[in-house]
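Asker: Show me how the following folds:
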Amino acid sequence: MKSNFDFLMPSVNFFGPGVIEKIGARAKMLNMKRPLIVTDQFLESLSDGAVAQATASLKAADVDYVIYNGVEPNPKVHNIQEAKALYLKEKCDSIITIGGGSAHDTGKGTGIILTNGDDITKLAGIETLTNALPPLIAVNTTAGTGSELTRHCVITNTETHLKFVVVSWRNIPLVSFNDPMLMLDVPKSLTAATGMDAFVQAIEPYVSTNRNAITDSQCIQAIKLIETSLRECVANGHNIEARTKMVEAEMLAGMAFNNADLGYVHAMAHQLGGQYDAPHGVCCALLLPVVEQYNIIAAPERFAELAQIMGENTAGLSVREAADLSIKAMRQMAEDVGIPKSIKAIGAKPEDFPLMAENALKDGNAFSNPRKGTKEEIIQLFQEAYDAE
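Answerer: Reported below is the predicted structural model:
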């Protein structure tokens, strides 16, 4: 555990039912004259959705805006190039992202190429950015990725089928909005996928080599909240209390991994998402129990603690026996919310595993994994996730 560390998060974070109404006043406070709103067609089409509420607040504050609605899952290089072109054409001066992780990553990526060079593939890595992004506000509509809080920007290169990450403190939005009322109508499948992403993002930092006392406390509370609320959100999306708890959980998990980093689950999930254009949260959920079973020998005490945090009865068990119960709890959560068991469900092919394993070990999330693996071991983990029944 680190004793000396920095701690990064947006300077202002609005949380709770109805906070979306404050976006106009905050944009004006930031001197936004003509922000580019980065979102998708579906969210823009909702008559009383997040985009409609945000633009109403902006209009009331006399803040002009332009909408880019081309966000797609697993945002691609061409998405941020399109958004940049519109930003310049319309003489925008700032960015507001509205949506889940894909919208936030698209907005961050747009900001990156506006100020740090047009080829974002050359900027993959940690702290590669030398110039500030345009002012950025992030309005979150899913309880999952934590991207509205973090320094991570994940983009897919369609030519190579690779996801890459640009990690920089310059990517952190100035302001985040998390209004659970915007999430009541999120479909069950998306609730499950994004919720499992938050679950993974609370677990990986807890066993990360870069963890610290603050991130530990955030992970513990996030896991407890997810254990008590994710199943209910999937079963009854209009349960405001459960939705609010999931927002709290994803914010805590986002803050935790923003500072303690992640591990092989995310490093490998990026390969699945890039290769097969599969939902990120589903990829993470499919890999979680396989990867963490592999990691147990590097940190058995931490996994034993995870079992207790997830509500497992570890009385009278050895550390290793208790640690194994944490994997059982992870599998049960995924099963309860409808995640498939095998990566076959997203079209994975064993012939792709060697290249995916090689690239996973280069991913920025790999370096804080508690166990250091080889290419052959990562291939085997992909195979185990493929063979799971």
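Asker: contacts, neighbours, all on C-alpha from now
Answerer: Fine.
Asker: Tell me if I'm right that Pro354 and Ile379 touch.
Answerer: Yes: using Cα atoms under 8 Å, Pro354 is in contact with Ile379, at 5.9 Å.
Asker: contacting residues for the most centrally placed residue in the chain?
Answerer: Using Cα atoms, centre = their mean, the residue of the chain that lies closest to the mean C-alpha position is Thr145, 2.3 Å off. By Cα atoms under 8 Å, 6 or more residues apart in numbering, the contact list for Thr145 reads Gly100, Gly101, Thr194, Asp197, Ala198, Gln201, Glu250, Gly254.
Asker: Now for this protein: which helix has the highest residue count?
Answerer: If you go by DSSP state H, the chain has its longest helix at helix 213-235.
Asker: mind listing what's buried in it?
Answerer: Buried residues in helix 213-235, counted by 16 or more other Cα atoms under 10 Å: 215-216, 218-227, 229-234.
Asker: That one: how far from the chain's middle?
Answerer: 15 Å (Cα atoms, centre = their mean, to the nearest Å).
Asker: Please apply the same query to stretch 264-274.
Answerer: Worked out by Cα atoms, centre = their mean, stretch 264-274 lies 12 Å from the chain centre.
Asker: for stretch 111-121, same thing?
Answerer: 21 Å.
Asker: list the buried ones in stretch 320-336?
Answerer: Applying 16+ other Cα under 10 Å to stretch 320-336 flags Ala322, Ala323, Asp324, Leu325, Ser326, Ile327, Ala329, Met330, Arg331, Met333, Ala334 as buried.
Asker: My guess is Ala348 contacts Leu272. True?
Answerer: Yes: Ala348 is in contact with Leu272 according to Cα under 8 Å; the separation is 7.3 Å.
Asker: Who has more neighbours out of the two?
Answerer: Leu272 (31 against 20; other Cα atoms under 10 Å).
Asker: separation between the more buried one and Ile346?
Answerer: Remark: distance between Leu272 and Ile346 (Cα to Cα, to the nearest Å) = 8 Å.
Asker: And this one, please, so the two structures can be compared:
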Amino acid sequence: MKLFQQRTRIQKFEHTAEFVKEYKIGKGDFILASRSVYETYFAPLGIEAHVEYKGKYGAGEPTDIMIDALLADFRKTDCRRIVAIGGGAVIDMAKILVLAGEYSTEQIFKREVPLEKVHSLIAVPTTCGAGSEVSNVSITELTSIHSKLGLADDSIYADDAVLIPELLADLPYSFFATSAIDAFIHAIESYVSPKATLYTQMFSKQAMQMILSGFRKIAEHGPEYRMNLLEEFLTASNLAGIAFGNAGTGAVHAMSYPLSGVYHVTHGEANYQFLTAVFWEYQRLDPEGKLKEVNQFLAGLLECEEASVYVELENLLNKIISRKNLREYGMTEEDIRNFAESVEESQQRLLNQSCVKFDADRMEKIYRQLY
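Answerer: Predicted coordinates:
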């Protein structure tokens, strides 16, 4: 049984210029970035590299069409090193650039072709949620099926993950909140995964502790207080990424994918919709083992009784940002069964990593409850 691995080197810098100098970012580098972050923090440094902005390829979460266009641009260059500067979408797209061949995104994600890494990747996260900089997972929407699909393969690990807390300073509050909640979900789902080990659970627990501590301070002092906590949240996201990179995520992520794919809800926000409902169902079906462990741990962090952990968790998260009903995104009653069947058909990788494996009927119940 594999217990743990961490292939990506992790570095932290106080300021962007220190990173650019140490890594000698410049000619021969292909940079994929979020425009606003790059123009604020990197462009003034006069970097001589090939730069493309994620917005050129489309808004929102990655699709196979967007990645195909990015691959076409990258293949026209002779760059050997890729630098991804952005949120999970940017880093997930950049991961595909490291692979050999002239294959399409759909071929790659369906594993119809060999996956061989031939380029190096430096990942610089600008949100505090994705954890993509240290995981071997890339997520995209396959437009042919209108749902997200994950590619998990060691060939797409970043060589280096670089944490620069100042890059989070301009992140709008709503994105900060939903990305941090996403990091919490990475931590809690990986803790109860059948693949979890003592090693991964150490990372999960530390991430959950840091995130909930930060949320309680923000709930007390207001949204602007997050500016005092940027390093803590960026580190917690990284820890959660290490945990889920080893142990995986489960039904929360699986059930969120059709919502993102059809209604283009951002990844973190979509995951947030299902967190407590999925864990209430786990509690009903199998209240012992790892779930009992995590409930006891959360009860200590939230200073509540074990039986009321998910009530208190939802109360806290709603103070950070309100959760919506699924119908508010445009979801219809007809979607409920369709989404459940789609997840059962296309997300077995995630369902197999769940604390309790859900079938379509059980997922339909949860969708209907949240509708």
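Asker: rewinding a little: and the longest helix of the first structure, what does it pack against?
Answerer: Contact here means 3 or more Cα pairs under 8 Å, 6 or more residues apart in numbering; DSSP states H and E; on that basis helix 213-235 of the first structure packs against helix 188-207, helix 240-260, helix 300-309, helix 319-336.
Asker: what's the nearest residue to Asn136 of the second structure if we skip its chain neighbours?
Answerer: Counting by Cα to Cα, 6 or more residues apart in numbering, Asn136 of the second structure lies nearest to Tyr157, which is 4.7 Å off, once chain neighbours are set aside.
Asker: ok, that neighbour - how many residues close by?
Answerer: The tally of other residues near Tyr157 of the second structure (other Cα under 10 Å) stands at 27.
Asker: residue in the first structure matching it?
Answerer: Correspondence of Tyr157 of the second structure to the first structure, assessed by TM-score structural alignment: Ile172.
Asker: check contacts around that match.
Answerer: Ile172 of the first structure makes contact with Met9, Pro10, Glu148, Leu149, Thr150, Arg151, His152, according to Cα under 8 Å, 6+ apart.
Asker: so which of the residues you listed is the most crowded?
Answerer: Greatest neighbour count in the contacts of Ile172 of the first structure, by other Cα under 10 Å, goes to Glu148: 36 neighbours.
Asker: mind checking the SS state of the counterpart of that one in the second structure?
Answerer: When the second structure is aligned by TM-score structural alignment, Glu148 of the first structure is paired with Glu133. When classified by DSSP: H, G, I helix; E, B strand; the rest coil, Glu133 of the second structure comes out as helix.
Asker: Glu133 of the second structure is in contact with Thr127, isn't it?
Answerer: No: the pair Glu133 of the second structure and Thr127 does not pass the contact test of Cα under 8 Å, sitting 10.8 Å apart.
Asker: The alignment partner in the first structure of Gly330 of the second structure: neighbouring residues, count only.
Answerer: Counting by TM-score structural alignment, Gly330 of the second structure corresponds to Gly347 in the first structure. Neighbours of Gly347 of the first structure under the rule other Cα under 10 Å: 14.
Asker: now Gly347 of the first structure, nearest residue through space, not along the chain?
Answerer: Closest residue to Gly347 of the first structure apart from its sequence neighbours, by Cα to Cα, 6+ apart: Tyr276 at 6.6 Å.
Asker: same deal with Leu71 of the second structure?
Answerer: Leu97 (6.4 Å).
Asker: mind checking what that neighbour lines up with in the first structure?
Answerer: Matched by TM-score structural alignment, Leu97 of the second structure corresponds to Thr110 in the first structure.
Asker: what's near enough to touch that match?
Answerer: Contacts of Thr110 of the first structure (Cα under 8 Å, 6+ apart): Ile80, Gln81, Ala83, Lys84.
Asker: Check which helix or strand it maps to.
Answerer: helix 101-115 (DSSP states H and E).
Asker: likewise Val154 of the first structure?
Answerer: With DSSP H and E as criterion, Val154 of the first structure is part of strand 152-157.
Asker: For that strand, enumerate the helices and strands it packs against.
Answerer: Right, strand 152-157 of the first structure is packed against helix 77-89, helix 101-115, strand 162-167 by 3+ Cα pairs under 8 Å, 6+ apart.
Asker: Quick one: closest of the ones you listed to Asp261 of the first structure.
Answerer: Distance to Asp261 of the first structure, taken as Cα to Cα, is lowest for strand 162-167 among those, at 10.4 Å.
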